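Enquirer: Quick one: sequence and predicted model below, then my questions.
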Amino acid sequence: MYIEITVDLTNYDGGVFDLRLSDYHTMKKMVEIARQAKGVTKYQREGHWVRIVNKNRVVPGHVSMAKCGIQTGDRLEIL
């Protein structure tokens, strides 16, 4: 299923923007897509950890977005 999320790349000077993609992607793939969309070249930290701001959780990069319970409207901060 396609979801619309808000991605926060302020830790990498990428800003905040909305993204529409499939929830079957892993968190790592979502981070790669977001970084490519914004042209971020700053070094990525190991593990591709992401914080789900509105659910107050932190998840690793190997888990799919569907398994994390990410839905349309969630805000994700790339750590």
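Expert: Received the coordinates, thanks. Residues are numbered from 1 along each chain as shown.

Enquirer: Only C-alpha atoms from now on, for both contacts and neighbour counts.
Expert: Noted.

Enquirer: In the protein, what residue spans correspond to strands?
Expert: Here the chain has its strands, by DSSP state E, at 2-8, 16-22, 50-52, 57-59, 75-78.

Enquirer: Buried deepest among those strands, which one?
Expert: Mean neighbour counts were taken over the strands of the chain using mean count of other C-alpha atoms under 10 Å, and the top value, a mean of 22, falls to strand 75-78.

Enquirer: helices or strands next to that one in the packing?
Expert: If you count contacts as 3 or more C-alpha pairs under 8 Å, 6 or more residues apart in numbering; DSSP states H and E, strand 75-78 packs onto strand 2-8, strand 50-52.

Enquirer: and here's the other structure:
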Amino acid sequence: MLGQFNYLTGDNLAQALLLINEVFQQWRTQSPQQTLIAVASTDESGAAVKFYLSRTEQSWLAGDIEGFIQPVLVTDSRQLPFQ
């Protein structure tokens, strides 16, 4: 999947990851019992990051993630921070 990001300068993706880390850090402090999900996508003009509260039996992402045109990163607040 990382190969799909090869047209980026690195700044857009890096900024998206920094934002996700910061939001997750605050989330884990304020709401450790709930899981927050981050979805990041990138294209030649920038990056978009969306956050969702994880709820059982609620799907907010298409089942066929490979069918997306833009590269997509999905992670949640239970994961370790990006380095």
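Expert: Noted; the coordinates are in hand. Owing to the predicted nature of the structure, the values given are computational and were not obtained by experimental measurement.

Enquirer: care to give me the TM-score?
Expert: In this superposition the chains share a TM-score of 0.26, using TM-score structural alignment, normalised by the length of the first structure; 41 aligned residues with a C-alpha RMSD of 4.2 Å.

Enquirer: still on that earlier bit, any chance of the strands of the first structure in TSV, plus distance to residue 68 of the first structure?
Expert: Listed next are the strands of the first structure as TSV, based on distance: least, C-alpha to C-alpha, whole Å:
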stretch	distance to residue 68 of the first structure
strand 2-8	13
strand 16-22	13
strand 50-52	9
strand 57-59	7
strand 75-78	12
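
Enquirer: before we move on, the earlier item: distance to residue 18 of the first structure for the helices and strands packed on strand 75-78 of the first structure - can I get that in JSON lines?
Expert: Shown next, in JSON lines, are those (distance: least, C-alpha to C-alpha, whole Å):
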{"stretch": "strand 2-8", "distance to residue 18 of the first structure": "4"}
{"stretch": "strand 50-52", "distance to residue 18 of the first structure": "14"}
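
Enquirer: and of the ones you listed, who's closest to residue 75 of the first structure?
Expert: strand 2-8 (4.6 Å; C-alpha to C-alpha).

Enquirer: Quick check: residue 17 of the second structure is in a strand.
Expert: No: judged by DSSP: H, G, I helix; E, B strand; the rest coil, residue 17 of the second structure forms no part of a strand; its state is helix.
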